[in-house]
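J.: give me coordinates for this.
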Amino acid sequence: MTRLNLIDHNLCGPAIDACETATFEKFAQAFHAALVGSSFVPLGGMHDGGADGFQEQIFESSARASSFLQASKTEDFEGKIAKTIKRLRDFGRDPKVITFYFSVPVSTADQIEERFTNKEDITVRIRAKQYIETHINDNENTAQAFNSYLRPSITHLMEVGGIGHNREFPYESKTLCAFLGQELNRRRGNSSLLTTITDGLILWALEGTEPDKKIFMSKEDLLAKVEAAIPSARYFVRGVIDDRLAFLSSKTNPNGREISWHRKENVYALRFEERQKLINENIEEEGLFNSITDGIREHIRPLLTSKLVSLIPSITDIVHSCIESIFYRQGMALGLFIVDGPDENADTINMVDIISSKIDQLGLNASDRATAQEAVSFCLRKIIYAPNRHEHDYMLRLCNTYFILFALKNEPKVVEYFNSLSERLVIYVGSDLIIKAISEYYLPEQSKMVTNALHVIRKAGATLIMTEPALEEVFTHLHATTLEFEHFYSDIEIYIDEDFIPLIDRILIRAYFYARLGINTGKKAPAGWKSYVGQFCNHDDVRRKRNREGLRLYLCDRFGFEFEAKDLILKSVDRDDLSKLTFAIVAAREGRFSKGVQATKLAYNDALHMLRVGARRREDGDNSAPNPFGFKTWWLTHEKTVQRAATIVLGANRPRSIMRPEFLLNYIALAPSKREVAESYSTIFPTVLGVTLSKRANPGVLHEVLKSAREAFSTDNSRAKAKLNEFIDKLKTDSLRIYENNITSI
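T.: Below is the predicted model:
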């Protein structure tokens, strides 16, 4: 093995700590086989009612009788050794040699080995964390075991900005494939789902209101309650809340008027009939939830010692909390298993780490801890693998709720994935987006769509680049806009009213008049046009078309742009391709743009950007190896003609270079944070709300999610990773998709 293939010892320890138990088990099997040449299979096979992710597997040698292996992430390594020996004998095995791999350092390994060997007449071998670190580079296969199973858990450490993000789990290609697949299929947007969910959340939020008792809720309080429950609802609910409140309180509602609007106080409440209906539904749902809770108590009571009976309420809460954690960490695998029945997806559900961390909260001694952990494991196995009618109904409803959250991007793996994607992006920002961002200067902070999107991705670690040609176009646009204002608007400025503003074709002039009239502004109105332009650069310089440097410095500082000179770009692109693409763009735009020198110059600049993206990708080795994020370098613009011209001139097989701005807005800038998603899961799944939301599931959307999930989970991991690469680049460039939140094109 050459030095180039050596594993950095500084990565080995963090990778062992970061991986989950199931992954550590697979690593230990591969690592051990690489050292001694023997292979192991799960003891008793799968689906034996005692394993399936609820405790660490014991592996039996396929070549040597009575030889076994176990990998564990427990701190109680002596207790684990004793328990494993007993379990093997309970299985009717006569163990002679057991090798234990522990993810923690064991400083007294020799003494523990000797004690158990003498006591049990079994050769016990301990391979702890320090042993793995010492032998990780013994041969190519030990290194490959690390690369296959441990490296994915610390991928973020090898990316710029990755350290300190506290990732909780490595990416799951199949779950992400399921998400991206259904997003690509749903080209027409989420309007029906969002309407259904919004109505359901409004009715849920208004529970407890009662006009006779003067208990009402304002729109602001209603929004706060909804957004706390489902953070990803923040943006789409605010966009439709007024329409949905009007609809639900209207006689034209096919379901009848469901809420009442008290106009004078501008507050809302449920109507009497709707309150009665919800009361009946809540009674049914509370009854289901309580029957599940009572069943949990009955499952665990016989397994507890008299000493632990008093902890039944706490252990019952832990079971509910574990169900929440399964959905948070492994929701798609669990959902498919519950909906489709037993299949290979059951093997992907791993509960060891979850149960162990929850039991830690009880602060029990080793013996009582083991008893409580077994009780929780048994109960969860019963609910998931052998449920009664009520338990199956309960889990099915929670699965439907999870599928809703999944479709709404309120899913931890989805949020984590797009956060990580944004860290590595290199974005050439188009002049149209820069002008749009400038026009947002006087808007309230929450309305600055482009500005906020650029800020979010830059804060996440993306590199934003403004080229010299883009700066030229922005400066020229400001110059032309200033002249137009002087010639057509300066003399009639006092007569411009709100109704006339939308008829103005220049975005900066429209933005100026909205600011002057105080319409949707977050700052004090500008004193005049000269003052308005002066916010960005020197007005006289713009008017005389000189000194672009002031504008460059302003834009680079305000938006965090790096600047790339035209000479550098020209050195990197093929001049032949540049010429052909320029004239192809001019021809494609004929009839939409004025002809002549200016049209050719704009086409030339666009061709430069398109070719520069390809050149930068080659320079960086962008996407030269499979990765879950696709290409990192893109041109961010609303321009569509350039891509069509490039396809004709440069070939249909050339990768696309233009990222649609709405992709960044909807999947990154407006996405909830990981913390918000975690809090929403703890609010939804252990409560009646999780059961209630399942009724709001749109059958069509659920069908799309399940279809994509089944396709994703039917492939192996290598194929899923390849599809993930393909899907994400398609989504970045999808020009036909309808989004709930749009950046208006200029």
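J.: okay, CA-based contacts and neighbour counts for the rest of this
T.: Noted.
J.: any idea how far T401 is from the residue nearest the centre of the chain?
T.: Nearest to the geometric centre of the chain sits V415, at 1.7 Å (Cα atoms, centre = their mean). Distance, V415 to T401, using Cα to Cα, to the nearest Å: 17 Å.
J.: and R656, by the same measure?
T.: 36 Å.
J.: neighbours around S439, how many?
T.: Here the number of neighbours of S439 (other Cα atoms under 10 Å) works out to 19.
J.: ok, it to E183 distance?
T.: Distance from S439 to E183, by Cα to Cα: 31 Å.
J.: again, but for S490
T.: 48 Å.
J.: what of I16?
T.: Taken as Cα to Cα, the span from I16 to E183 is 34 Å.
J.: so for those two, which sits in the more crowded spot?
T.: Set side by side, I16 and E183 show more neighbours around I16, with 26 against 21, by other Cα under 10 Å.
J.: K358 versus that one, what's the distance?
T.: 21 Å.
J.: over to F27?
T.: From F27 to K358 the distance is 25 Å (Cα to Cα).
J.: more neighbours: these two, which one.
T.: Ranked by neighbour count (other Cα under 10 Å), F27 and K358 place F27 first, with 24 against 18.
J.: rewinding a little: next helix or strand past the helix or strand hosting the residue nearest to the centre of the chain?
T.: In this structure, V415 sits in helix 412-423 according to DSSP states H and E. Going down the chain from helix 412-423, the next helix or strand is strand 426-429, by DSSP H and E.
J.: what packs against the helix or strand just after that following strand?
T.: Using DSSP H and E, the helix or strand that directly follows strand 426-429 along the chain is helix 431-439. Contact partners of helix 431-439 among helices and strands, from 3 or more Cα pairs under 8 Å, 6 or more residues apart in numbering; DSSP states H and E: helix 449-460, helix 468-484, helix 507-516.
J.: quick one: the last one to chain centroid distance?
T.: Pointing back at helix 507-516 there. 36 Å (Cα atoms, centre = their mean, to the nearest Å).
J.: after it comes which helix or strand?
T.: helix 529-534.
J.: show me which residues of that following helix are buried.
T.: 529, 532-533 (16 or more other Cα atoms under 10 Å).
J.: now stretch 631-644
T.: The neighbour-count check on stretch 631-644 (16+ other Cα under 10 Å) flags 631-639, 642-643 as buried.
J.: for stretch 392-408, same thing?
T.: Neighbour count says stretch 392-408 has 392, 394-408 buried, by 16+ other Cα under 10 Å.
J.: swap in stretch 219-230?
T.: In stretch 219-230, counting by 16+ other Cα under 10 Å, buried: 219, 222-223, 226-230.
J.: to compare against the first, here's the next sequence to fold:
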Amino acid sequence: MGGFHDGGADGALDDRLFEAAGTQKFMQASISAEPKAKIRKTLKRLREFGRDPKSLMYATSQKLPLIDQIQEELSDELDCRIVIRDGHYFQHQINGTPGALQAYKSYVAGAASYLDGVGAADTIPAIQGLPAKTLCVFLGQELDRRRGKSDLLEAVADSLILWSLEGTDPDKGVFLTLKEIEARVIEALPSAKTFFKGVLPNRVSELISKGDGGRKVNFHKKENGYCLPFETRKRIREENVEDEALKLQVSEIFRNRASENASLATDNSSLIEQCIAICHDVIHKSYHAQGLEIALFLEREEGSDSDLPSINDVLDQAISERGLAGKDAGLIAQVCLSILRGTYYNSTKEERRYLRKLSRTYVLLFMLKNEPRVVEYFRSMTSNFNLYVGADLIVRALSEHLLSKNDQMTKNALKLLKAAGSQLILTDKTLDEVWHHFRTTHLEFINNYQDVQNYMTFSLASQIDRILIRAFFYAKIERASRKKEPFGWANYLGQFLTVTEIARDTARGELREYLIHEFGFTFEDEKAMLSGIDPEQLYELAATIQKTRNKKGRDEASEEILCRNAALTVLRVYQRRKIEGERSGGNPYGFKTWWLTQQTRVQNATGPLIAKEGSRYMMRPEFVLHFLAALPSAKAVQTSYDRIFPTILGVKLGNRMDESAFKRIISKAREVYDDVDHSRAKVLLANASAQLQSDFLKRYEDSSFFSKV
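T.: Got it, this is the predicted structure:
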């Protein structure tokens, strides 16, 4: 370990002992089942060897109860700051730092290389201490948002609207427009962007109607703005005063406990104030690290034996970030542990109110994905896929070509997946479908629109069912309105292939290479697609799909080709999963291999096959849009978190959290945390992830975006 040496004392001790040169700080690694005796023996021997230890970090594979009490007891007894890291700590932190990962690669990976061939497909990038139970709760409430089950997040949206309107006052001419409400919420909660934009208009309309309890929001037509009614504004002003006072009361409780602590002199006001600040830091950081677990602990039933999640590492981090070291750091750590033990286990009514408000704020952020661990889970997921991209999605992405970068939603989503490490696959048959779509679209334009194109309006263009023609006219009209150079149909299609050669194989080849370069597709020919596929099963499935689709009026030969292509893609997904060893429940991100498309009618013909395979094969495009492409950066979420929790905003947001919504999340969380162990939670997480990715019944706020091409 860099910067440490054993100082010659290791020979007299049974386990590895390291000293940070010149600091009187030691670290010991041990497997002893008696940690107290081991630590006492270590310090005795160090002093016999002439050392003057000021702190000892004791690392053990044993899992110890009540670590904070052991640390405090031994620190007082031995006049040395004792920090213990046990098996629980390492279980959750082992993948948590670059140093730990590098140590694995340098010292363990080689010895464990024989495992590479055993279930290798499930060896995936690990999240830092994958919070499987927390993620199970999140995915569970997302799956509940199916038909008729969206009231939970509607309550959250209402809470955010009311919070954003705080400070409005018609007497002072202070109103907010819909855009301003949206901007205020998204600035505070970047992860809420897609969800909130989708529900804002409808939820505001509900709030200004006279429902149960009266109108909750007023709209002033003349000012074209929204504000809170007088009674609501009055109540919020009172709440704000109470919240400010509540935090001051909690600080005073901390101050009194610190002053009564025998370790501190009563006149040591500087250290006491530092203890108060660090206690607040620890509370806020604990929600960041394990917010749902803390909320569950605070909402435990009377007589419950649930334990508070460990806060020792959070305390060390808080002390370190304030630049404290040496004797003062050890003293402050002991006092803060004593204060917080009282806060969590023998709290005053003020502390309970304060913590419960913070818990409600955390759950609100959690439900909106504004939680670092949830964001990191979905960010890691983007590198996990092998996606056979459907022709419908490719055509939609190409139709966005002339939109602004921010509006190229399908195109951006595909590029994000590729950049993150997922494999996007363009098959021989999918290319044929896209090429065919170009050819038929070109003929339709020549026959039906070429002679009237100069008379086209936005209103008329919106009624055209061919997405490429519709996109062309939107672009043409928009360019004309800005007095830009005229734009023709040949120019438009010429961005992708040579229009004069559109019916020739050369145009097909050009289109293939354009798609590969633009989106990073991996091309898979028909021979690779057919590998391992039973011809008879392919024929029967294609016939079933054709019968189910029942497309009357379409050329029968073309319909047979499309149905065979669909059947081949379905079977290829299952075949590739078998080849790569993908198992149900084996990957916390769900299956790796999917068909990404909106061709939902195919699913009506494949029920028996899905039942036989035990899993679905089609990923819903809205899932990619909402959960992967719309993710804010980790920095944005962290900034949001740091802005909310250390300030009074963290308490105020809790006031806006719908109580019934909070109770339902806590109830779901308790079911998972009380009844499911960590290994089972990983399996449930994998299954829930696969279900969410393929759920075509789930309600999305703007699901009409992916209407069929």
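J.: strands of structure 1, residue ranges please.
T.: In structure 1, the strands defined using DSSP state E lie at 40-42, 58-61, 67-72, 97-102, 123-127, 217-218, 259-262, 267-270, 426-429, 463-467, 562-564, 633-636, 658-659.
J.: out of these, which comes closest to A515 of structure 1?
T.: Closest of the strands of structure 1 to A515 of structure 1 is strand 426-429, at 25.4 Å (criterion: Cα to Cα).
J.: what span of structure 2 lines up against that closest one?
T.: Matched against structure 2 by TM-score structural alignment, strand 426-429 of structure 1 falls on residues 386-389.
J.: pull out the buried positions in the matching stretch.
T.: So stretch 386-389 of structure 2, judged by 16+ other Cα under 10 Å, has buried residues 386-389.
J.: with these in mind, which one is nearest to Y89 of structure 2?
T.: N386 (34.4 Å).
J.: hmm, F591 and that closest one touching each other?
T.: No - contact criterion Cα atoms under 8 Å: N386 of structure 2 and F591 do not qualify, at 9.0 Å.
J.: thinking again about what came up before, switch the helices and strands packed on helix 431-439 of structure 1 over to TSV; also include distance to R660 of structure 1 and mean neighbour count.
T.: TSV is the format used below for these (distance: least, Cα to Cα, whole Å; neighbours: other Cα atoms under 10 Å):
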stretch	distance to R660 of structure 1	mean neighbour count
helix 449-460	12	21
helix 468-484	17	19
helix 507-516	20	21
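J.: so for D557 of structure 1, which of these sits nearest?
T.: Among these, if distance is taken as Cα to Cα, the winner is helix 449-460, at 11.7 Å.
J.: where does the closest one end up in structure 2?
T.: Residue span in structure 2 matched to helix 449-460 of structure 1, by TM-score structural alignment: 409-420.
J.: just the residues contacting the matching stretch, thanks.
T.: For stretch 409-420 of structure 2, contacts defined as Cα atoms under 8 Å, 6 or more residues apart in numbering pick out 382-383, 393, 396-398, 400, 405, 423-424, 519-520, 624-625, 628-629.
J.: now for the nearest residue to T692 of structure 1 once chain neighbours are set aside, how many residues are close by?
T.: The shortest distance from T692 of structure 1 to any non-neighbouring residue, by Cα to Cα, 6 or more residues apart in numbering, is to E285 (7.1 Å). E285 of structure 1 sits with 19 neighbouring residues when counted by other Cα under 10 Å.
J.: and E285 of structure 1, what pairs with it in structure 2?
T.: Aligned partner of E285 of structure 1 by TM-score structural alignment: D243.
J.: of the contacts of stretch 409-420 of structure 2, which pair is most distant in space?
T.: It's S383 and E400 that sit farthest apart of the contacts of stretch 409-420 of structure 2, by Cα to Cα, at 24.0 Å.
J.: CSV for the strands of structure 1, including distance to L706 of structure 1?
T.: Listed next are those as CSV, based on distance: least, Cα to Cα, whole Å:
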stretch, distance to L706 of structure 1
strand 40-42, 30
strand 58-61, 33
strand 67-72, 34
strand 97-102, 38
strand 123-127, 42
strand 217-218, 37
strand 259-262, 33
strand 267-270, 34
strand 426-429, 34
strand 463-467, 36
strand 562-564, 43
strand 633-636, 31
strand 658-659, 28
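J.: tell me which of those sits nearest to F91 of structure 1.
T.: strand 58-61 (10.9 Å).
J.: coming back round to it: not counting its neighbours along the chain, what's nearest the residue nearest to the centre of structure 1?
T.: V415 of structure 1 sits nearest to K674 (Cα to Cα, 6+ apart), 6.4 Å away.
J.: would you confirm that the one you found contacts V414?
T.: No - K674 of structure 1 lies out of contact with V414 (Cα under 8 Å); the separation is 9.5 Å.
J.: A603 of structure 1 -> structure 2?
T.: Match for A603 of structure 1 (TM-score structural alignment): C563.
J.: for that match, give its distance to T548 of structure 2.
T.: 10 Å.
J.: hang on, the earlier thing: wait, the residue nearest to the centre of structure 1 sits on E676?
T.: No - checked against Cα under 8 Å, the pair V415 of structure 1 and E676 is beyond contact range at 10.3 Å.
J.: burial check on the closest residue to I684 of structure 1 other than its chain neighbours, number of neighbours?
T.: Take I684 of structure 1 and drop its neighbours on the chain: the residue closest to it by Cα to Cα, 6+ apart is G690, 4.7 Å away. Around G690 of structure 1 sit 25 other residues, with neighbours defined as other Cα under 10 Å.
J.: G690 of structure 1 matches what in structure 2?
T.: Counting by TM-score structural alignment, the partner of G690 of structure 1 is G650.
J.: and D734 of structure 1, by the same measure?
T.: Using TM-score structural alignment, D734 of structure 1 pairs with D695 in structure 2.
J.: what sits against that match?
T.: 619-620.
J.: can you tell me how far it sits from R147 of structure 2?
T.: 11 Å.
J.: repeat that for I253 of structure 2.
T.: I253 of structure 2 is 48 Å from R147 of structure 2, by Cα to Cα.
J.: who has more neighbours out of these two?
T.: Taking other Cα under 10 Å, I253 of structure 2 and R147 do not tie; I253 has more neighbours (20 against 9).
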